[in-house]
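Asks: Predicted model and sequence follow; I will ask about them next.
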Amino acid sequence: MSSQQDPQFGPLFEALRTAPTAPDAKAAADRLSREVSISGLQSLEEHKVLKTLHSFATNKKSGYERESAAVAFHSLANILGAPVAPLLIPSLPILFDLFMDKGDVVRIAATSAVRAILKLFPPEATRLAFRTLEPIVESGKWKTKVGGLDAIRGFAASAKEAVAAELVEVLPRVENAMHDTKSEVSSAAIKCATVLCTTLANPDLAPHIPVLVKCMANPDSVPACIKALSSTTFVAEVTAPALAVLVPLLMRALNDRSMETQRRTVVVIDNLVKLVRDPKVAAQYLSPLVEGVEKIAKGAAFPEVRAFGDTALETLLKSGASAKAPPSESRDLEGQTKDALHALLILLPEELRDLSSPVNGPYIPKFTLLSRSLEFQASLVADLVNTRQISEATTWTRCVGIFMKGWTHPEQSLKFSEAVREHFLAIDKEKYAVLTNGHHEEGEVLCDTLFSLAYGALLLLSHTTLRLIRGRRYGILGTNGSGKSTLLRQLRDGKVENFPPQDQLRCVMVEHSLQGEDASLSVLDFIASDKALAAVSRTKIRDQLVEVGFDDDRQADTVGGLSGGWKMKLELARAMLYNADLLLLDEPTNHLDRASVAWLEKYMIAHTNVTCLIVSHDSGFLDNVTTDIIHYESKKLVFYPGNLSTFVAHHPEAKSYYTLAATSVKFSFPPPGSLMGVRSNTRAILKMTNCTFTYPGRDKPSLYNVSCALSLSSRVGVIGPNGAGKSTLIKLLTVCPYATLLYTYNDTEQGETVPQEGTVYKHPALRVGYVSQHATHHIERHLEKTPIQYIQWRFQDGHDRKQALCPTSSVSLVEIPGEILEKATRLLTDEEKMVLDQDWVGKDGSKRKLELIMGRQKLKKSFQYEVKWRGLDHRFNTWVARDDLIAKGFTKLMQQFDDLESSREGAGSRDTAANLVRKHLEDIGLDGDIAQYNEISGLSGGQKIKLVIAACLWNNPQICVLDEPSNFLDREALGGLAVAIRDWAGAVVIISHNHEFVSALCPETWYVEDGRMSHKGKTAVIEDAFLDKKGSGANTPIQSRIQSPAQSTNGTPVVSGAEDSGTKNPLIKKKKKQTRNQVKAQEERRRLRKLAWLTHGGPKPEDTDSE
């Protein structure tokens, strides 16, 4: 009997087939669906409902029938609900074919029907739905493909995790569609891939989703994508979905011709593999990469790329990946589904069993469509068991119970679902044993977090655990750059996976740099303006400030006027007002004097309800405070009970935390440059006499009547309490009118200091390398460069670009661009600019105006400068004595030229080739690979300090000033620095609260307190080194330390007996005096030689009397 002759459903089919309008078709479809609901789902087959609708949908002659069929499928989905979903899966390809129908109403009806059917599937059915949609996307017509892509994209919103699990299967199909000849298909595929990639539960990859999708559509974008990935902080675990997206991209990148792309790719692979926890996932997804990485490790053109390839290959092989081994066993989906179906049939309710079923099962379903539904449910159950999602009863109701409601009573369907879940739960408990270690520390557990940590392209911690107990004080130990401060910052920012949020665990960080929004506020107002402390009264704030040492007068001071030590105390006070559960302290003793450190120790020990994580290079502080040590070992956090001494007792190799001797870290400073006219290393070359300085806006001088001096042999330690004026003293001494300062502090913030009283004088060619407390502020403008690129940029013109005056090597009267003119000691006042326009009257009465200074040379006990006159040719240049220029008011103009000349003398002879710059950075303790490949933005605080020190020493300065060098360097690096300072031949000035560091290196100390300075130890001879006739004849600090030879006997009287020694030096021929014309010719030769050197570069020619 045909469907039309069916007395029950025949009239319904006829009404649906002949419906003249869409509302009529919907009404007929609803009546048909309600009849199926009454008769049961089996009527879809018994009364040929599905077969009839399929014939309507494929009738090419009648658009009405095709539309009515689509409307009927929509109605069945809406009225019958989820139980009918497994039965409608075979109808989906027929409905997608209607997407190509010429009639708009048919296409609209088909689209609505597809959406209604797919909406019935739970998230756990995503795999089955995708297996149905993938053939449609691959082989359908173009509108059908677009519809299939849109349908796949729709699952991302409701089934995020399930979609992510299917990326490895579905994404290649979507990627192929991106290259379809139809632009509509390509556009839909790109949208689909973008949405699918958003399902990745990996926050590290989320910012790169657009570029990842772009690489799928356009392979030319691979290098840019790899560059972005290589600078990404990978922290989260890398799972199968992430590898499904990344591995095809990495395989393309491994075949790229660019060595830089290949290097970045193997680095990314090395870091990603370390974050893959599941060895099965690693073996399945990473094995295709082995061949490409091995090829680079053996055949890359550059040795450093081959080295990175070897490292990545070793990591791949350790993870379980292999190019030769057979692929890992994939999931036995068919077997698991069969087992699940067997369990469902055994537990099948009695009323649904066929009478011919075996007595003890498995039972045969009573209806054929029920068998199809059970097969669908068995696939879902197999997935649940495979992923061990067994504990949640609601999930099983969604995957089993809801599909049985169309075949039995609702209560019976729920019982069936629960029986199936309990069956597999018992199997799971028997298969997997619960493992416990039985170890529990006493006290409240604040967190027990498993996580990984990376910074830039460097993996710092891999699959390690952070378990913290309330009231404990943990000292974090590790080498410089291992990630100690990074860990604290990631905890503060809530970027550590699985770490409790702030509303559950109050976490506050105290850093070495003040995070003030407005430095002009008073101390009290600054704390009160914090929104997080809005509920705290000013009285409580005032009391807390008093507790850390801020009296009423100091509370009224501005935040910007505080020294580094007082700023740290202010941060500590603010942190204490937060009432934190976990206090993160990053170098808390930096800038603190001994009394403040002792107070901090007592405070932390007294507060037993607060847990502390401490990063510090102060071994004494750690020894006194810590109750536990957390040590970085092989990218893991290893916990040790006890303080630092206890830890070192068990690990003697960690003794570097106590001693200054360098172990694996070796520093080597370049030799200091020669200093013209200096013939003794004991004569003062830098001195300050009776100087008084007061900061603007203050009544009390910061320094009062201070006198001091430095020589080439000086080793000076500057000590004193916080705010006493130590840094001010050094800035006043080094940034004087006749200095060349290779400074690194922030000029706009710190400014420069010029004394109101007294005199400061230096050798005009003296170069001072100054690393201040705020040294890293300078390189913050170049975060996109690598350390090598930064050094090359700064010294590429043969002089320090931070001291650059103008494009030429001369100094003109016009306003010269450059940071050097921002300094107080370089700015020309209006009066000085007027003086520069004055006329010079020559010996013949002619008047000239100075245009620029072009050269400098020694003149007896001073210098003379080559001056070019305005409007005259170079051949009319003349040499003017230094004293004459000073008398005419050209002091700052000479200083500008001295700055440039000194910088060029230091850096002009040094080649900025990458390998030489890398060697220089390695000598200062910075890893060569980090220096060459890592951007400055990815460096740790200690690594940035090493870069700043290296930049200061590139010019071969004669004096090195280090302001709190122990603040950012670990004990091992500090030991390497101490050894380098000890062996260096130049002068050194150290400002530090680290008594051990200062006493080991500095026999002379300057103690500064209340603006006054006192000397202790040996001091330099405070004489003018440039006017003194005494000297050894040496012009470098190393040579000057050699004892001077005995005076020549040629000039001794007869009675001295020197003639009897038997050895006489040969007579020195007296130099013949040149005529005036000979002198002019010699000066012209020297001038032309100097111009040629300025134009073409190379070694600077020497002026000799024998030419």
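Replies: Cool, got the structure. Model, not experiment: these values are computed from the prediction.

Asks: make it CA atoms for all contacts and neighbour counts henceforth
Replies: OK.

Asks: What sits closest to the residue most central in space within the chain if chain neighbours are left out?
Replies: Centroid-nearest residue in the chain, with CA atoms, centre = their mean: residue 938, separated by 3.6 Å. Nearest non-adjacent residue to residue 938, counting by CA to CA, 6 or more residues apart in numbering: residue 456, 5.4 Å away.

Asks: how close does that neighbour get to residue 427?
Replies: 45 Å (CA to CA, to the nearest Å).

Asks: Looking at those two, which is more packed in?
Replies: Set residue 456 next to residue 427 and count neighbours by other CA atoms under 10 Å: residue 456 wins out with 18 against 12.

Asks: Might one say that that one is in contact with residue 228?
Replies: No: under the criterion of CA atoms under 8 Å, residue 456 makes no contact with residue 228, lying 10.1 Å away.

Asks: Give me the contact list for the helix or strand harbouring residue 315.
Replies: Taking DSSP states H and E as the definition, one finds residue 315 inside helix 303-319. Outside helix 303-319, the residues within contact range by CA atoms under 8 Å, 6 or more residues apart in numbering are 259, 262-263, 266-267, 269-270, 273-274, 279, 282-283, 286-287, 290, 293-294, 296-300, 322.

Asks: The same query, at a cut-off of 7 Å, please.
Replies: 263, 266-267, 269-270, 273, 279, 282, 290, 293-294, 296-298, 300 (CA atoms under 7 Å, 6 or more residues apart in numbering).

Asks: What helices and strands are in contact with the helix or strand following it?
Replies: As assigned by DSSP H and E, the chain's next helix or strand after helix 303-319 is helix 333-346. Using 3 or more CA pairs under 7 Å, 6 or more residues apart in numbering; DSSP states H and E, the elements in contact with helix 333-346 are helix 368-386.

Asks: Could you list the buried residues of the helix it packs on?
Replies: 369-370, 373-385 (16 or more other CA atoms under 10 Å).

Asks: hang on, the earlier thing: farthest pair in the contacts of helix 303-319?
Replies: By the measure CA to CA, 279 and 300 form the most distant pair in the contacts of helix 303-319, at 28.4 Å.

Asks: Looking at the two, which one has more neighbours?
Replies: Neighbour count, other CA under 10 Å: between residue 279 and residue 300, residue 300 has more, with 19 against 14.

Asks: then this one, side by side with the first:
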Amino acid sequence: MAVAAVENIGKAYEGRTIFADISLELQVGERIGLIGPNGAGKTTLLKIFAGVEEPDHGKRTVSRQATLSYVSQQPLLDPNETLHHQVSLVFEELKAVETQMHEAADMMARHTSGLEHDAAIRRYDSLQHHFEHLGGWEIERRVQVVLQELGFSQRDLTLPISALSGGQKSRAQLARMLLSGADLLLLDEPTNHLDLHMLQWLEETLQAMADITMVIVSHDRYFLDRVVNNIVEMRGGEIERYPGNYSDYLTLSAERQLTRRRQFAQQQAFIAKQEEYIRRFGAGQRAMQARGRKTRLERLKTEALVARPRGQDKAMILNLKVARPSGQEALRLEGVSKRFDEKMLFADISFHLPRGTRLGIIGPNGVGKSTLLNILAGELTADTGEIRWGHAVTVQFYRQEHQDLNPENSVAEELQSARPTMSPQDMRDLAALFLFSGDTIDKKIAVLSGGEKSRVAMAKLLLNPSNTILMDEPTNHLDMLTCQVVEAALDSFDGTLILVSHDRYFLDSVCDQLLVLEPAKEAGQGPQWRLFNGSYSDYLVAAANEAQRALKQRRDVENQDKRRKEQPPSRQNQQTTKSPRSTAATSMKLPAHLSRLSLSAVEELIQKLEQQKRRAEQALADPKVVMVAEQLRQAKADYTRVQSDLAEALEAWEFKAQ
């Protein structure tokens, strides 16, 4: 069943056609990743689905029963309202029902008997049932859980939207969408401004929304691999759908392109053969056959011609061999610490890096990743400790702000300055990979946007690398193809690389070691750090195994404590000392299913019910369950049922143990 669709739509801006005739249907439960080069029209298509923009022609339809929620890259929030109020606006219907419940309760208080009292009771009962069905009692808890998982503190809830940073506003908009309960979610770059923990939580939350339809524009390839079940590629004003996630798309796209090139080559050979026959026999005994072939060939060219397949994406290989290698040890840190005001970011970091190490620095927002990188670059000073670079180390620092570009140069001149021997054609090919083509390569650095300056700086760095490179969020502002170019270039780099990135696909491709920074876990503790040997995927597996072991140890301790507390008294003690409850139990009537069980069978049942109770408690504490009203209602029902069953079983044990 289609939730929404666009049919034969077109859109142009200032005379430039973005797309002319595309159609796309969204089915229930589809999670579509919308990809393509910058400027292909991904955001425009999302806005048309959302009803924010109208197509120039064609039509948009949305199922009458469907509700939609749209997350844009520019959050639309009331700057004068608090964060909590703006996020809670998605529950306006529930708030209205709650207000009506209060009004019905007031009516019951004013009229203690009679028809009006009876009517108020009926209305209150009806409203309460509706309120509970919609999960009304859990509104506040759901809001708190989502905001906490997206990095907001309790203090942030009362701040006006105007006091939030751009990243916080984006996360507030995302929280509102996740709480909306909409049938169709339209998300434009939802992973911007999220740290690794938030990204993982968002992925798991979206995965749990099985029947919700989603269209997601994202450059986060790792996110697309974990969340979507279809890829729609926009390119050259057309769209093409691929089943599966991003990795499946890469395989299928390559296969389709190969098939198209073969079909096109066969077609061109056939056309050439027919044209040669027509040329040779256009006059003479075979002229009639030649005219027939000419008619069929003209029909082929107008009706059934296989389109020329697009050229292979340019993949200019940059060889990053350093001119002068460093010594065997590139870097050594001993006891490095940094504090800002009262907050200790990191403490006593000590490690050494051999030449050629590719180190990724990861951790949640606010733990000091970029601060540490700036300390290594000499732009900040550590409070304590020592940093020693190795012999002949030369350092290049790729920042998110680029003060080392010449504002008077054009893009072409700036790139040429990094490698004067580069030919004009190679320079243009490189510029195109970093999304500069046509007249844009003649633009002055001074008039470029922040993202454009980042791309120029990245291209320059790859043209003339030092033997040690520091990089702060290098894939920001790069499309997927350009990220692949950078990854391939760094793969050939034989120096030392230290980077901070939230791009997990990039981390996995480039880094072979991770420095994990973590905040203090408990009051009185300091921040933690550790060095992990392996890729980001290896780290995830190790972290999951470690969490499982910690959970098992915690459960074992809890089980031991509970067994000690709930240990049934011995038969001898039971005979000499009976509690009032057990005395009362001798006269109770057991449920039929318990009366047939032996004492040992009841004890086994109690153990099973205690396990079920622990699972129910864990479900109630799981943010993914709390997020979905239906799952939360089921978890509460399970907990209530198992509590009741456990109470009955304990009473049965007391009765049978006498």
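Replies: Received it, and whenever you're ready, just let me know what you need. These numbers were taken from a predicted model, which means no experiment stands behind them.

Asks: re the thing from before, quick check: the helix holding residue 315 of the first structure aligns to which part of the second structure?
Replies: Under TM-score structural alignment, helix 303-319 of the first structure corresponds to no residues of the second structure.

Asks: Of all the residues in that helix, which ones are buried?
Replies: 305-313, 315-317, 319.

Asks: for these, which one is nearest residue 630 of the first structure?
Replies: Using CA to CA, these come closest to residue 630 of the first structure at residue 315, 25.5 Å.

Asks: Now residue 631 of the second structure. Nearest residue, chain neighbours left out?
Replies: Counting by CA to CA, 6+ apart, the residue nearest residue 631 of the second structure is residue 625, at 5.5 Å.

Asks: Quick one: neighbours of the closest residue to residue 57 of the first structure other than its chain neighbours, just the number.
Replies: What sits nearest to residue 57 of the first structure in space, not counting adjacent residues and going by CA to CA, 6+ apart, is residue 66, at 4.3 Å. Residue 66 of the first structure has 29 neighbouring residues, counting by other CA under 10 Å.

Asks: Residue 43 of the second structure now?
Replies: 19.

Asks: In three-state terms, label it for me.
Replies: helix (DSSP: H, G, I helix; E, B strand; the rest coil).

Asks: ok, now which ones touch it?
Replies: With CA under 7 Å, 6+ apart, residue 43 of the second structure has these contacts: residue 188.

Asks: Next: residue 638 of the second structure.
Replies: Going by CA under 7 Å, 6+ apart, the list of residues near residue 638 of the second structure reads residue 616.

Asks: same deal with residue 348 of the second structure?
Replies: By CA under 7 Å, 6+ apart, the neighbours of residue 348 of the second structure are 335, 336, 337.

Asks: tell me the SS of the first one?
Replies: Translated: residue 335 of the second structure. strand.

Asks: Aligned against the first structure, show me the partner of it.
Replies: Checking TM-score structural alignment: residue 335 of the second structure goes with residue 690.

Asks: Can you tell me the element the nearest residue to that match once chain neighbours are set aside falls in?
Replies: Spatial nearest neighbour of residue 690 of the first structure, excluding adjacent residues (CA to CA, 6+ apart): residue 705 at 4.3 Å. Element membership for residue 705 of the first structure, per DSSP H and E: strand 703-711.

Asks: Quick check: next helix or strand after that strand?
Replies: strand 715-719.

Asks: Pull up the aligned stretch in the second structure for that next one.
Replies: Under TM-score structural alignment, the match for strand 715-719 of the first structure is residues 358-362.

Asks: which other residues reach that stretch?
Replies: 369, 496-500, 507, 510-517.

Asks: Drop anything exposed from those residues.
Replies: Here the buried ones among the contacts of stretch 358-362 of the second structure, as counted with 16+ other CA under 10 Å, turn out to be 369, 496-500, 507, 510-517.

Asks: Show me which of those residues is closest to residue 67 of the second structure.
Replies: For those, the nearest to residue 67 of the second structure is residue 507 (37.0 Å; CA to CA).

Asks: What lines up with that closest one in the first structure?
Replies: In the first structure, residue 507 of the second structure lands on residue 998 (TM-score structural alignment).

Asks: Tell me which residues touch that match, please.
Replies: By CA under 7 Å, 6+ apart, the neighbours of residue 998 of the first structure are 717, 990, 992.

Asks: And for residue 949 of the first structure?
Replies: So residue 949 of the first structure contacts residue 771 (CA under 7 Å, 6+ apart).

Asks: Trace it over to the second structure, please.
Replies: Aligned partner of residue 949 of the first structure by TM-score structural alignment: residue 458.

Asks: after the host helix or strand of that match comes which helix or strand?
Replies: Residue 458 of the second structure belongs to helix 450-463 when assigned by DSSP H and E. Using DSSP H and E, the helix or strand that directly follows helix 450-463 of the second structure along the chain is strand 468-472.

Asks: how big's the offset between the following helix or strand past that next one and the first structure?
Replies: Following strand 468-472 of the second structure in sequence order, the next helix or strand is helix 480-491 (DSSP H and E). In the superposition with the first structure, the average deviation recorded for helix 480-491 of the second structure is 2.2 Å (mean CA distance after the TM-score superposition for the first structure).

Asks: Quick check: next helix or strand after helix 480-491 of the second structure?
Replies: In N-to-C order, the element after helix 480-491 of the second structure by DSSP H and E is strand 496-500.

Asks: and that next one, how far out from the chain's middle?
Replies: Here the centre of strand 496-500 of the second structure is set off from its chain's centre by 23 Å, with CA atoms, centre = their mean, to the nearest Å.

Asks: cool, stretch 161-176 of the second structure as well?
Replies: That offset, for stretch 161-176 of the second structure, works out to 16 Å (CA atoms, centre = their mean).

Asks: mind listing what's buried in it?
Replies: 161, 164, 168, 169, 170, 171, 172, 173, 174, 175, 176.

Asks: what's next to that stretch, contact-wise?
Replies: Under CA under 7 Å, 6+ apart, the answer for stretch 161-176 of the second structure is 71, 75, 78-83, 87, 90, 146-147, 150, 193.

Asks: buried subset of those?
Replies: By 16+ other CA under 10 Å, those give 71, 75, 82, 83, 87, 90, 146, 147, 150, 193 as buried.

Asks: tell me the contacts of the last one?
Replies: So that's residue 193 of the second structure. residue 167.

Asks: hmm, 8 Å instead?
Replies: Taking CA under 8 Å, 6+ apart, one finds 167, 168, 170, 171 in contact with residue 193 of the second structure.
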